[in-house]
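Asks: sequence unknown, structure follows:
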């Protein structure tokens, strides 16, 4: 079994795309994120706590949270990690955005707060980050 946590998605893209120009890799990653034929996950991503103790948390959706993480990492100077994932699509993501609207910083980014951290702990126990979540 492949450990998705250890997967470097840019290496996977290099293998898949061969000699094609690197500029196309972002488009490929975008296609991987939302595809109705596979499980959709609500993800919670933030900077690694050693980098930013009070870093904001992004609540988003993707069929491939680790591919999404790899894409986000390319434009973020801090090391990002997936805190947790939960099954669900756009409707579930919208519910979480509405639930934490008072903590919204910008777009899909929310400040850390006790209720959000409790939700993350809940999902972290139920869906440990492993090869099932890619």
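Replies: Received it, and whenever you're ready, just let me know what you need. Please read all numbers here as calculations on a predicted model, not as lab measurements.
Asks: going forward, measure contacts and count neighbours with C-alpha atoms only.
Replies: Will do.
Asks: show me the contact partners of the one helix or strand residue 125 maps to.
Replies: Assigned by DSSP states H and E, residue 125 falls within helix 114-126. Residues outside helix 114-126 that contact it (CA atoms under 8 Å, 6 or more residues apart in numbering): 44, 83-86, 100.
Asks: in addition, the following structure is provided for comparison:
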């Protein structure tokens, strides 16, 4: 796994910011994370829990974007990278999904 503390700038670590949630639990906590391989990250997370976790949104980004989202939603942080599923956070997830679907057309 690459160094999560790599500096931002021209050589900033690139990958994907993702949102993971237990399924079907629309009001359950949401994990905001960063990975170079979202599918592999989901596989690892699933291996550590009995919860039925699913990726509910993702987009190409740098590690600094994940950090910014953690700061933005710090008031609803439950623990680690898990956040309460507030209407505002769910709105961000919906926006990401809409933009991702539009870009794929």
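Replies: Structure received. What you see is a predicted model; the values in this text were computed from it and never measured.
Asks: before we move on, back to that, which of the contacts of helix 114-126 of structure 1 tops the neighbour count?
Replies: residue 85 (27 neighbours; other CA atoms under 10 Å).
Asks: my guess is that residue meets residue 42, correct?
Replies: Yes. The pair residue 85 of structure 1 and residue 42 qualifies as a contact (CA atoms under 8 Å) at a distance of 5.5 Å.
Asks: would you say residue 85 of structure 2 is within a strand?
Replies: No. Under DSSP: H, G, I helix; E, B strand; the rest coil, residue 85 of structure 2 sits outside any strand and is assigned coil.
Asks: if I line the two up, what does it land on in structure 1?
Replies: Mapped onto structure 1 by TM-score structural alignment, residue 85 of structure 2 lines up with residue 112.
Asks: please apply the same query to residue 44 of structure 2.
Replies: In structure 1, the residue matched to residue 44 of structure 2 (TM-score structural alignment) is residue 71.
Asks: what's the span of stretch 47-65 of structure 1, first residue to last?
Replies: 15 Å (CA to CA, to the nearest Å).
Asks: tell me the counterpart of residue 67 of structure 2 in structure 1.
Replies: The alignment partner of residue 67 of structure 2 in structure 1, by TM-score structural alignment, is residue 94.
Asks: let's verify its match: helix, strand, or coil?
Replies: State at residue 94 of structure 1, reduced to three classes by three-state DSSP: helix.
Asks: then the one 3 residues further on?
Replies: Secondary structure of residue 97 of structure 1, reduced to three states by three-state DSSP: helix.
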